[in-house]
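# got a sequence here, can you build the structure:
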Amino acid sequence: MNLKHVLVIPFPAQGHVNPLMHLSHKLAQHGCKVTFVNTEFIHKRVVNAMNEKVNLEGSKVELASIPDGLGPQDDRSNQPALALAILRTMPSSLEKLIRDIDSVDGGSNRITAIVSDLNMAWALEIAHKLGIKGALINPSSAAVFALQVNMQKLIDDGIMDSNGLPIKKGKFQLSPEMPMMDIENTPWCNNFGDLTSQKTIYYYISKMMQHSHLTDWWLSNTTSELEPAALSLCPKITPIGPLMESTEFRSLGQLWEEDLSCLNWLNQQPPCSVIYVAFGSFTVFDPRQFEELALGLELTNMPFLWVVREDSGSKTEIAYPNEFQGVRGKIVRWAPQQLVLNHPAIACFVSHCGWNSTMDGVSRGVPFLCWPYYADQLYNKNYICDVWKVGLGFDLDQKGIISRWEIKKKVDQLFGDQNMRIISQKMKEVIINNTAEGGQSSENFNRFIKWLKE
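Predicted coordinates for the structure are as follows:
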């Protein structure tokens, strides 16, 4: 039997590239060859960020790239512009790449399946056209996937209009067992600025949901115990998570080079003493809020490991944290997050509540202090704090700032709550059992592999 050759294509953002790379390594471990297709812009960053120790010769995952349709000077954090450029140019580029791969070595290397990020579901059209298998992987929560499946119902129920814009303010519930969601906090409304941008994001998501019906495989980076209500609302969603990194090729999905010095620093800290602070790849702070965070960490009198990306704000911010580096604090540009959260010194995780970070934290039994920024992060916070009860949220002051005193207060509250730590540890055990052999996520993944190889 020829080796099955799977093409995996993520949406061009850190929170998508990472879990799809974990999935690719899992496919490779099960005997598939994988071609991982980034945009040229992301591909360059991944290659530049690779740890020197990574030797791709041993990997069955090959890296490839196609243009995203934007020019070299265009701003890739402008997601509406990026979304429109992707639709304009990437489908034809992907088809050409597949035909080029298929023509090498007399067709012995041909692509036999495409596994597409839900946000790149247009790739299923290419699979359909070329007569190869297609499947979807959703890197966010099953709850957000279920929300997108039910977008038409929200229109029919008069909650939003046909552009995804709220008809009236307020909250709604997809099912009685799921947390309430604020209509203004849907992933297409929140923090995208003007109405035109919101409409564009909604249009793009709607298009992806239309394409999603071209496959019976809706894989999701979650477990049945974490999101039972969302999974019963959309039984087509198949949980295979949480997706964990391959230690051998760990830095392959990173857009920043990981600073491994933080692991040695953690080795010198007492067990369960360090506050880990990381806000993902998109969060940007204004200088005032940034300063309050720094002063709040200082006020806690606890050791902290803080990830400050170079692009997280103004130039003053980049220089500023150096004043706080010292005996108690360690600041890095980017961290090997799953290794950090696995470290016995970590006591809690101050997080933006992106779904990958959420999965990283709950699967390692680490309680959260929730600081969501935009999109699905606000809904993920509801699960962390209200459904699973493994975290606390911060409250804003009259100026709309999370003050240093609020930070200290919530850190003290979390450290004093032994019950939350016990719940976090129990959740970790449930998740480990799910991904272990015989667990539901593991069995679902094996069924998927069987289908890929048929």
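
# going forward, measure contacts between C-alpha atoms and count neighbours the same way
Noted.

# which residue ranges form the strands in the stretch 101-250 of the chain?
Assigned by DSSP state E, counting those that start in this stretch, the stretch 101-250 of the chain shows strands spanning 113-117, 133-138, 171-172, 181-182, 218-220, 237-239.

# for the longest one, name the packing helices and strands.
With contacts defined as 3 or more C-alpha pairs under 8 Å, 6 or more residues apart in numbering; DSSP states H and E, the packing partners of strand 133-138 are strand 113-117, helix 123-130, strand 218-220.

# buried sites along the second one?
Translated: helix 123-130. The neighbour-count check on helix 123-130 (16 or more other C-alpha atoms under 10 Å) flags 123-127 as buried.

# stretch 201-220 too?
Neighbour-count burial for stretch 201-220 flags 201-209, 211-212, 214-215, 217-220 (criterion: 16+ other C-alpha under 10 Å).

# as CSV, the buried residues of helix 123-130 with distance to residue 182 would be great.
CSV is the format used below for the buried residues of helix 123-130 (distance: C-alpha to C-alpha, whole Å):
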residue, distance to residue 182
123, 31
124, 31
125, 33
126, 36
127, 36
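
# closest one to residue 388 among the strands of the stretch 101-250 of the chain?
Nearest to residue 388 among these is strand 181-182; the distance by C-alpha to C-alpha comes to 16.2 Å.

# what's the spacing between the closest one and its chain's center?
Relative to its chain's centre, strand 181-182 lies at 20 Å (C-alpha atoms, centre = their mean, to the nearest Å).

# identify the residues contacting it?
Under the contact criterion C-alpha atoms under 8 Å, 6 or more residues apart in numbering, strand 181-182 has outside partners 169-173, 379.

# ok, now stretch 415-427?
Stretch 415-427 has contacts (C-alpha under 8 Å, 6+ apart) with 347, 362-367, 389-391, 414.

# grab the nearest non-local neighbour of residue 284.
In space, and not counting its chain neighbours, residue 284 is closest to residue 312: 4.7 Å by C-alpha to C-alpha, 6 or more residues apart in numbering.

# to compare against the first, here's another:
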Amino acid sequence: MACVLIGDSRTSAGWPKRQETFQFAPGMPPLHTSQLPWNHAGGQQAIFQLVTQNNEAKDLAEVIVCNSFRDAEPGAFKLYPDILPIGPLFADRQFQKPVGQFLPEDTGCLEWLDALADRSVVYVAFGSFTVFNQRQFEELALGLELAGRPFLWVVRPDFATGLSKVWLDEFRDRVGGRGMIVSWCPQQQVLAHRAVACFVSHCWWNSTLEVVRNAVPFLCWPYFTDQFQNESYICNVWRTGLAVATGPDGVVTKEELSGKVERVLGDDGIRERVIALKDAACRSIAEGGSSHDNFKKFVELVKLKE
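You can find the predicted model right below:
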């Protein structure tokens, strides 16, 4: 749940006083103080202030809605019973038009996926904010090459710093038709495609729920803010994916990536759990489901305010 976290605005910038693991409530994932949402960004103090301001603003709200569903986070909704989960949300069930896109979509990737076997493709995307340095980018690319599986990789123009075009061109030549690199793609359609086997990503909440809705296993590579708590839900609570581990130098190696891809795709338990979680999500938005009923409550409240 993309919910507010209580911080102490009296501290200088929200830095934790102790390094320890804590839990908000039973059923919620454990979280280390180093992984608080404001501790992973260049604008650390600004994000901390935003969170504390949100906490103050929530007291003025008549209702708070969120893009989640009760079976995904029963502990969180027991702790915050006044929050109405109305998800998983998606704007266009039939994929008739792009929604909330930052860059022009390369829809050619859908035709490329059509030619591949069911659950064979590793889809890799890190959203619109994540930035890798040259070494990490190259290790990611080499990990996909080492895995030896078809892959669809979203590489924004500003995704990597200091990247050599010559190096990237040589990589493209080596992987040939086995890999497709695009600057942006219609993610909802990609994740719903039968050929996608797993999603390597940063675990932002909207992407996480898109994965849940399509029963796709996750390989978690969080970058900042709430992504670390979302990773914990995926790996420790739902158990629908695995997390990559960084080495002593903070880099995820090609061996780590390729090995985790194989483990995710070879785990029958993960496959069973992603299907069960998808079924729970579908029940929540169906007629009579908890999210469906909450959405109706929200609509009625809006009507009363007109």
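
# how about the contacts of stretch 415-427 of the first structure in CSV, adding secondary structure and distance to residue 439 of the first structure?
Below are the contacts of stretch 415-427 of the first structure laid out as CSV (DSSP: H, G, I helix; E, B strand; the rest coil; distance: C-alpha to C-alpha, whole Å):
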residue, secondary structure, distance to residue 439 of the first structure
347, strand, 28
362, helix, 17
363, coil, 14
364, coil, 17
365, coil, 18
366, coil, 22
367, coil, 24
389, coil, 23
390, coil, 23
391, strand, 26
414, helix, 31
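
# what ranges do the helices span in the stretch 101-250 of the second structure?
Per DSSP state H, counting those that start in this stretch, the stretch 101-250 of the second structure carries helices over the ranges 108-114, 134-147, 165-175, 187-191, 205-213, 227-232.

# where exactly do the helices run in the stretch 51-200 of the first structure?
79-103, 123-130, 142-149, 151-156, 195-212.

# other SSEs contacting the first one?
Under the contact definition 3+ C-alpha pairs under 8 Å, 6+ apart, helix 79-103 of the first structure sits against strand 61-66, helix 123-130, helix 195-212.

# neighbouring contacts of the shortest one?
Applying C-alpha under 8 Å, 6+ apart, the external contacts of strand 61-66 of the first structure come out as 24-25, 28, 33-40, 43, 56, 90, 93-94, 97.

# strands - which of those land there?
The strands, defined by DSSP state E, take in 33-39 from the contacts of strand 61-66 of the first structure.

# filter those down to the buried ones.
The neighbour-count criterion (16+ other C-alpha under 10 Å) marks 33-39 among these as buried.

# what is the nearest of the residues you listed to residue 302 of the first structure?
Comparing those against residue 302 of the first structure with C-alpha to C-alpha places residue 38 closest, at 39.7 Å.

# if I read this right, that closest one contacts residue 9, doesn't it?
Yes. Between residue 38 of the first structure and residue 9 there is a contact at 6.5 Å, judged by C-alpha atoms under 8 Å.

# one step back: the contacts of strand 181-182 of the first structure, buried ones only, as a PyMOL selection?
One line in PyMOL is enough to select the buried members of those, burial here meaning 16+ other C-alpha under 10 Å:
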select buried, resi 379
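
# dump the residue contacts of the residue mapped onto residue 395 of the first structure from the second structure.
Using TM-score structural alignment as the criterion, residue 395 of the first structure maps onto residue 245 of the second structure. Under the criterion of C-alpha under 8 Å, 6+ apart, the contact list for residue 245 of the second structure reads 252, 256.

# make it 10 Å
Contact analysis of residue 245 of the second structure by C-alpha atoms under 10 Å, 6 or more residues apart in numbering lists 220-221, 251-253, 256-257, 260.

# re the thing from before, residue in the second structure paired with the residue nearest to residue 284 of the first structure?
In the second structure, the residue paired with residue 312 of the first structure is residue 159, using TM-score structural alignment.

# quick one: contacts for its match?
Residues in contact with residue 159 of the second structure (C-alpha under 10 Å, 6+ apart) are 126-134, 137, 183.

# ditto for residue 293 of the first structure
277, 285, 287, 299, 401-408.

# mind running it again at 7 Å?
residue 404 (C-alpha atoms under 7 Å, 6 or more residues apart in numbering).

# that one matches what in the second structure?
In the second structure, residue 293 of the first structure lands on residue 140 (TM-score structural alignment).

# next: residue 224 of the first structure.
In the second structure, residue 224 of the first structure lands on residue 70 (TM-score structural alignment).

# what is the burial count for its match?
Close neighbours of residue 70 of the second structure, defined as other C-alpha atoms under 10 Å, add up to 21.

# please tell me how far it sits from residue 286 of the second structure.
Using C-alpha to C-alpha, to the nearest Å, residue 70 of the second structure is found at 13 Å from residue 286 of the second structure.

# ok, now residue 158 of the second structure?
Counting by C-alpha to C-alpha - residue 158 of the second structure and residue 286 of the second structure are separated by 40 Å.

# what of residue 275 of the second structure?
With distances taken as C-alpha to C-alpha, residue 275 of the second structure is found 16 Å from residue 286 of the second structure.

# who has more neighbours out of these two?
Neighbours around residue 275 of the second structure and residue 286, counted as other C-alpha under 10 Å, are more numerous at residue 275. The numbers are 18 against 12.

# residue in the first structure matching that one?
Residue 275 of the second structure maps onto residue 425 in the first structure, with residues paired by TM-score structural alignment.

# how about the counterpart of residue 128 of the second structure in the first structure, what does it touch?
In the first structure, the residue paired with residue 128 of the second structure is residue 281, using TM-score structural alignment. Contact analysis of residue 281 of the first structure by C-alpha under 7 Å, 6+ apart lists residue 14.

# any idea how far residue 281 of the first structure is from residue 254 of the first structure?
Distance of residue 281 of the first structure to residue 254 of the first structure, given as C-alpha to C-alpha: 10 Å.

# need the overlap of contacts for these two.
Contacts common to residue 281 of the first structure and residue 254, judged by C-alpha under 7 Å, 6+ apart, are residue 14.

# returning to what we had before: how about the helices of the stretch 101-250 of the second structure, which one is nearest residue 34 of the second structure?
helix 227-232 (9.8 Å).
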